[in-house]
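K.L.:
Coordinates for the following, if possible.
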Amino acid sequence: MSTITTRDGTEIYYKDWGSKDAQPIVFHHGWPLSADDWDNQMLFFLEQGYRVIAHDRRGHGRSTQTATGNEMDTYAADVAELAAALDLTNAVHIGHSTGGGEVAHYVARAEPGRVAKAVLIGAVPPVMVKSETNPGGLPIEVFDGFRAALVANRAQFYIDVPTGPFYGFNRAGASVSQGAIDNWWRQGMMGGAKAHYDCIKAFSETDFTEDLKAIDVPVLILHGDDDQIVPIADSALLAAKLVKHGTLKIYEGLPHGMCTTHPDIINPDLLAFIKG
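P.N.:
Presented below is the predicted three-dimensional model:
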């Protein structure tokens, strides 16, 4: 397997396909998944002539099942180490859900020349949890419920999420894919319970407001208006107002996991932005 070892001894697994001379596209997955969640997009952009890279966040997939460092500062530092190890320049960083937070946190801190553009898809920024300064957020009890379900029966929780709200399979008339549900469960159960538990705090309570303001490259923000995991009103609609060079595209009726359910719609829009 291809891995790098970070400064704290964590092994980060990654895939790296395509010519090393091609423009790199780096994919950042959501919680509690892995690089495998990007298979469709990686194959699509490989065919378009790009170098495609996806890593398993620490504690997820094939990376070390870490007990510590499961927060955004370390996630972004891991990405910086991966970018340096692979000597990535002029890269496009695409993040879904938690991965969108990772992208914002990394891109705001990236070395000059490393990043050309960024894409946030169904992403958690600016901040998910409700507070006095974020009255439209989700109550902390929602995330406490996630933690309780993970502790009680992680395997069942990781069936319930994709079967229901993640892909919108709980909506009337939805075209349900058992393969997508099984693949979500497979990816989730590969990771570490402690890291996944910690990551709930990382994706729900990290405030990415200053990250979004600091990003100087073009940012594409994609969100389904039927996203039941990261509600659009308190995420994409706010994030689009904070970035300097942002483009917002809203997809009517599409769910949180729309890269899996509707790649025929999402992939061409990603390609147009990267080429544009």
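K.L.:
drop to CA atoms for contacts and neighbour counts, all remaining ones
P.N.:
Will do.
K.L.:
Pull up the distance across stretch 215-227, start to finish.
P.N.:
The stretch stretch 215-227 measures 25 Å between its terminal residues, going by Cα to Cα, to the nearest Å.
K.L.:
which outside residues touch it?
P.N.:
Stretch 215-227 is contacted by residues 104, 107-108, 115-123, 165-166, 168, 231-232, 236, 240, 243-256, 258, 273 when judged by Cα atoms under 8 Å, 6 or more residues apart in numbering.
K.L.:
before we go on, could you also do this sequence so I can check it against the first one:
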Amino acid sequence: MPYFEGSDGAQLYYKDWGSGPPVVFSHGWPLSSDAWDVELKLLADNGFRAIAHDRRGHGRSEDTWTGNDMDTYAADLAALVDGLGLSDVVVVGHSTGGGEAVRYAARHGAGRVRKVVTVGAIPPVMVRSDTNPEGTPLSVFDEIRANVLADRSQYWKELALPFYGFNREGAVLSQGLVDHFWLQGMHAGLAPAYDCVRAFSETDLTDDLKALDVPILIAHGDDDQIVPIHDAAAKAIELVRYGTLRVYPGASHGIHGEYQKQLGRDLLEFIRS
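P.N.:
Now for the predicted structure:
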């Protein structure tokens, strides 16, 4: 399996499919690059080089005790892009990966990144504070951490339901998708999964959004129960200079079904434009 050295030498797994202009994907918590497989194949089939890595402590990457924070995640992404000698890169991030992509582009991407795409992403900041009174209370994230510690196997099964909107009236449950979420979650190390909660909830990416000088597509489902659109995309679009907001009616946090198909079409159109 292909590995690269992260910013501190950690051994991190990546996929590299197809050839052509590079598009680099960052996944959400607690998943792995496998969450992007459909999009990776779509891009590779359409003449792009599609690349995705497993974040440190997730998937097949090294289970690190340190570095489970947004600055290191972005530095790891820089190590991947630099190590592969990529230029004119499009970076795509879902959820936590959206924060990673934005911080990477703002702090490491000058001269390398030509476009950014976020999907159901965490920027600008999730947790409630004096400067973000509409945010999610810290107690919610404390509960997530407690569930990860107590019985993360059961928690992944339960979390998959709101993640994909399967708890909504009339939703058709895909047990296979729930099982795949659980499987990816179980490949995340305990410490990295626990520490990542702080990374995705408390990292303030406001200045990173303001610093972007390339086009950004901000995609978000309006029934996202994990990263509510009013706390994220609706605020992020006001902070960027060259942003396009794409709202998907009824779409969940997890990318699947008709949402996935439309997102794929929009992704191709934005990258090609």
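K.L.:
coming back round to it: quick one: buried ones out of the contacts of stretch 215-227 of structure 1?
P.N.:
Of the members of these, the ones counted as buried by neighbours, 16 or more other Cα atoms under 10 Å, are 104, 107-108, 115-123, 165-166, 168, 231-232, 236, 240, 243, 246, 250, 254-256, 258.
K.L.:
Give me the neighbour count for L212 of structure 1.
P.N.:
By the criterion of other Cα atoms under 10 Å, L212 of structure 1 has 25 neighbours.
K.L.:
Excluding chain neighbours, what is closest to it?
P.N.:
Spatial nearest neighbour of L212 of structure 1, chain neighbours left out: V243 (5.1 Å); criterion: Cα to Cα, 6 or more residues apart in numbering.
K.L.:
Can you report how many residues lie near the counterpart of V214 of structure 2 in structure 1?
P.N.:
Aligning on TM-score structural alignment places V214 of structure 2 opposite V217 in structure 1. V217 of structure 1: 17 surrounding residues under other Cα under 10 Å.
K.L.:
And V217 of structure 1, how far from V107 of structure 1?
P.N.:
Relative to V107 of structure 1, V217 of structure 1 is positioned 9 Å away (Cα to Cα).
K.L.:
intersection of neighbour lists for the two?
P.N.:
Shared contacts of V217 of structure 1 and V107 (Cα under 8 Å, 6+ apart): 115, 118.
K.L.:
Which of the buried ones among the contacts of stretch 215-227 of structure 1 fall in helices?
P.N.:
In helices, defined here by DSSP state H, the members of those are 104, 107, 236, 240, 258.
K.L.:
now for these, which pair is the farthest apart?
P.N.:
V107 and M258 (23.3 Å; Cα to Cα).
K.L.:
Pull up the gap between the residue located most distally from the centre of structure 2 and V102 of structure 2, please.
P.N.:
Distance from the C-alpha centroid of structure 2 peaks at G170, with 27.3 Å (Cα atoms, centre = their mean). According to Cα to Cα, G170 of structure 2 and V102 of structure 2 sit 35 Å apart.
K.L.:
For stretch 236-245 of structure 2, grab the matching residue range in structure 1.
P.N.:
Mapped onto structure 1 using TM-score structural alignment, stretch 236-245 of structure 2 covers residues 239-248.
K.L.:
Apart from its neighbours in sequence, what residue is nearest L31 of structure 2?
P.N.:
Counting by Cα to Cα, 6+ apart, Q184 is the residue found nearest to L31 of structure 2 once chain neighbours are left out, at 5.1 Å.
K.L.:
What lines up with that neighbour in structure 1?
P.N.:
Match for Q184 of structure 2 (TM-score structural alignment): Q187.
K.L.:
Is H223 of structure 1 in a helix, a strand, or coil?
P.N.:
strand (DSSP: H, G, I helix; E, B strand; the rest coil).
K.L.:
Neighbours of it, how many?
P.N.:
By other Cα under 10 Å, the residues close to H223 of structure 1 number 29.
K.L.:
In contact with Y167 of structure 1: list those residues for me.
P.N.:
Per Cα under 8 Å, 6+ apart, neighbours of Y167 of structure 1: 255-258, 261.
K.L.:
ignore the last one, T64 of structure 2
P.N.:
Residues in contact with T64 of structure 2, defined by Cα under 8 Å, 6+ apart, are 10, 56-57, 191-192.
K.L.:
hmm, back to that, aligned against structure 1, show me the partner of the residue farthest from the centre of structure 2.
P.N.:
That one, G170 of structure 2, aligns with G173 by TM-score structural alignment.
K.L.:
what's the spacing between its match and D36 of structure 1?
P.N.:
Distance of G173 of structure 1 to D36 of structure 1, given as Cα to Cα: 27 Å.
K.L.:
likewise H93 of structure 1?
P.N.:
16 Å.
K.L.:
quick one: the helices in structure 1?
P.N.:
With DSSP H as the criterion, structure 1 has helices at 39-47, 72-85, 98-107, 140-161, 178-190, 193-205, 209-214, 236-242, 258-261, 263-275.
K.L.:
Can you tell me which of the contacts of stretch 215-227 of structure 1 end up in strands?
P.N.:
When DSSP state E is applied, the contacts of stretch 215-227 of structure 1 are split such that 115-121, 246-251 fall in strands.
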